[in-house]
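Participant: only the shape, not the letters, is given here:
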């Protein structure tokens, strides 16, 4: 899918909006100003939900503008449990990096057929939850979860660009849409006035009087790619013990980097086996004790993410793919340069 296939446009932050269904795609129509951002609201043309500015294969960070302008800062962060999502303030951690998959989903038409799937440091995907948010969080919970079926709307996201963001910054509202009932929920940070509240949640958008706030605005940053020798792989995070033993299923990519062979080796490892350094040492046996790069995935349709930190503490089963350094398949790998400015 090329960038020309991605729906683009602008919207109105802080406007009163009404939702209608047109041309097979959900469309938000500006119905007047006076929203959460004051006089910025102005009547605009109808804007379809799309996937801009995301493109498949990108690594991105999502900086919340509401918390940044409040002086707190903070990026969308894959929690070290492997289950939840929060706001993290340390930009250089791989937990703030997400990889983009733009896919065409069954039953859609035109721009409505395309959705964004975001997978994080543990291969799991940013997902909407039907559960109510924790105390102090507005709306519903947000999780990390596997991607098992193409009908799983929980991991599907759409965007509306935020107008007036200026310069070369891409700022979006990130929306989860239930196609069966038309319910739209916006990803938002919490803690505008309380620094300690780093929760992320989903706030329902009223079709007849929707109000977007700064806490729903996400600046899309793109750390550059880099080629990295496996022996110099950067590792962030604590050495996690977890509880009990863990089960690790491993596929070894062939010389060309293909890992579709269904045969897997399964290991039962102690809690210390969550350590990335320990995993690289253990799976070096697949490459004559030479360096390897390890990737992780979650779910039948889950794609790979480079494992650059220890395995999460809250999960017990993992699927890994090992690439052998020095092979053409390994040389084609791309890693996020998480230390780049």
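Facilitator: Nice, thanks for sending it over. All values derive from a computational prediction rather than experimental measurement.
Participant: for the rest of this, base every contact and every neighbour count on C-alpha atoms.
Facilitator: Fine.
Participant: now residue 295: how far from residue 115?
Facilitator: Distance, residue 295 to residue 115, using Cα to Cα, to the nearest Å: 24 Å.
Participant: who has more neighbours out of these two?
Facilitator: Taking neighbours as other Cα atoms under 10 Å, residue 295 and residue 115 compare with residue 115 leading, 27 against 21.
Participant: touching the host helix or strand of that one from outside, list them.
Facilitator: For residue 115, the element it lies in under DSSP states H and E is strand 114-119. Strand 114-119 has contacts (Cα atoms under 8 Å, 6 or more residues apart in numbering) with 6, 50-51, 54, 98-105, 108, 125-126, 155-158, 305.
Participant: same question, stretch 141-155
Facilitator: 78, 82-85, 105-106, 117-118, 123-134, 176-178, 200-202, 298-302.
Participant: the structure to be compared is supplied as follows:
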């Protein structure tokens, strides 16, 4: 587990294909992509100690969902079982818990779900979903289950939010946004919900700032949105929303507050 550090971000690169494990924009799937400088390729590390060994959770720096093994068949022409993103409040815990096993060369890791299946990279140019598959003998494990862990440094400040492309289209999907704003002591200032059309995180922040203006004199640049994790932390929402249209639960923090100081931003453009 020395390749993973709690609270930091990593990329997972297939040793065989050279592609990176990406959280798909639908907020559910997991795919292999060549693009390295993408928040979708960044995974935040959550380590916790079991009775006899350490375990690993990986949640997407883009959407906050956890990398999970399932018992559903993998897509057609892929081996093994399906891998997906699961929300922080999903009742099943075992699918999102992993063990990192160092390879013989000590340059890569195998990621084995506690259910026993290992994360596998499928085709490079087609059939590029990841999957999990069971192995009987770690000495004869497939090289497609080898992953190079690349550490991603932290940014000192939040990256600029992506600008929206054009005006919101009336046919764009709407979703429910539920938000909570607490003070530095954790006491509730306000909470609420509203319908939001489209995926633009830039427009979402502006709409939230208008709603919170009655509670405090806020400039939109002072407002930071975050998504919750299973252990009660939050991480910043800095990419456009997933295309699934599912309800989004958002924490609101203000620049300069202790909650804001605790946030960590992945510098995906760093070499």
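Facilitator: Ah, there it is. Predicted model only: the values in this text are computed from it and were never measured.
Participant: quick check: most distant residue from the centroid of structure 1.
Facilitator: residue 288 (34.7 Å; Cα atoms, centre = their mean).
Participant: what's it aligned with over in structure 2?
Facilitator: Correspondence of residue 288 of structure 1 to structure 2, assessed by TM-score structural alignment: residue 218.
Participant: for that match, helix, strand, or coil?
Facilitator: What DSSP: H, G, I helix; E, B strand; the rest coil gives for residue 218 of structure 2 is coil.
Participant: return the residues in contact with it.
Facilitator: 209, 212.
Participant: so how far is residue 253 of structure 2 from it?
Facilitator: 11 Å.
Participant: next one: residue 27 of structure 2
Facilitator: For residue 27 of structure 2, the distance to residue 253 of structure 2 - Cα to Cα - is 23 Å.
Participant: swap in residue 36 of structure 2?
Facilitator: Taking Cα to Cα, one finds residue 36 of structure 2 at 29 Å from residue 253 of structure 2.
Participant: more neighbours, those two?
Facilitator: The residue with more neighbours, out of residue 36 of structure 2 and residue 253, is residue 253; 22 against 19, by other Cα under 10 Å.
Participant: residues near the closest residue to that one other than its chain neighbours, how many?
Facilitator: Of all residues not flanking residue 253 of structure 2 in the chain, residue 224 sits nearest, at 5.3 Å (Cα to Cα, 6 or more residues apart in numbering). By other Cα under 10 Å, the residues close to residue 224 of structure 2 number 22.
Participant: so residue 224 of structure 2, which of the three states?
Facilitator: Residue 224 of structure 2 is classified as strand under three-state DSSP.
Participant: what sits against it?
Facilitator: Going by Cα under 8 Å, 6+ apart, the list of residues near residue 224 of structure 2 reads 205, 236-237, 252-255, 260.
Participant: need those in CSV (columns: secondary structure).
Facilitator: As requested, the contacts of residue 224 of structure 2 are exported to CSV (three-state DSSP):
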residue, secondary structure
205, helix
236, strand
237, coil
252, strand
253, strand
254, strand
255, coil
260, helix
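Participant: and the buried ones among those, selectable in PyMOL?
Facilitator: The PyMOL selection below is limited to those of those classed as buried (16 or more other Cα atoms under 10 Å):
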select buried, resi 205+236+237+252+253+254+260
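Participant: dump the contacts of residue 224 of structure 2 into a markdown table; add distance to residue 137 of structure 2 as well.
Facilitator: As requested, the contacts of residue 224 of structure 2 are exported to a markdown table (distance: Cα to Cα, whole Å):
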| residue | distance to residue 137 of structure 2 |
| --- | --- |
| 205 | 50 |
| 236 | 40 |
| 237 | 41 |
| 252 | 48 |
| 253 | 48 |
| 254 | 51 |
| 255 | 51 |
| 260 | 46 |
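Participant: tell me the one of the contacts of residue 224 of structure 2 nearest residue 109 of structure 2?
Facilitator: residue 236 (27.8 Å; Cα to Cα).
Participant: what do we get in structure 1 for the closest one?
Facilitator: Checking TM-score structural alignment: residue 236 of structure 2 goes with residue 306.
Participant: mind listing the strands in the stretch 1-150 of structure 1 by residue range?
Facilitator: 17-22, 25-30, 47-48, 59-64, 75-78, 85-88, 98-104, 114-119, 125-132, 140-145 (DSSP state E, counting those that start in this stretch).
Participant: tell me the residue in structure 1 aligned with residue 148 of structure 2.
Facilitator: By TM-score structural alignment, residue 148 of structure 2 lines up with residue 219.
Participant: equivalent analysis for residue 100 of structure 2, please.
Facilitator: Using TM-score structural alignment, residue 100 of structure 2 pairs with residue 159 in structure 1.
Participant: could you confirm its match falls within a strand?
Facilitator: Yes - applying three-state DSSP, one finds residue 159 of structure 1 inside a strand.
Participant: was I right to think it contacts residue 171?
Facilitator: No - applying Cα atoms under 8 Å, one finds residue 159 of structure 1 not in contact with residue 171, separated by 9.6 Å.
Participant: returning to what we had before: quick one: the residue farthest from the centre of structure 1 and residue 281 of structure 1, what's the gap?
Facilitator: 11 Å.
Participant: and for residue 116 of structure 1, the neighbour number?
Facilitator: Residue 116 of structure 1, neighbours per other Cα under 10 Å, totals 24.
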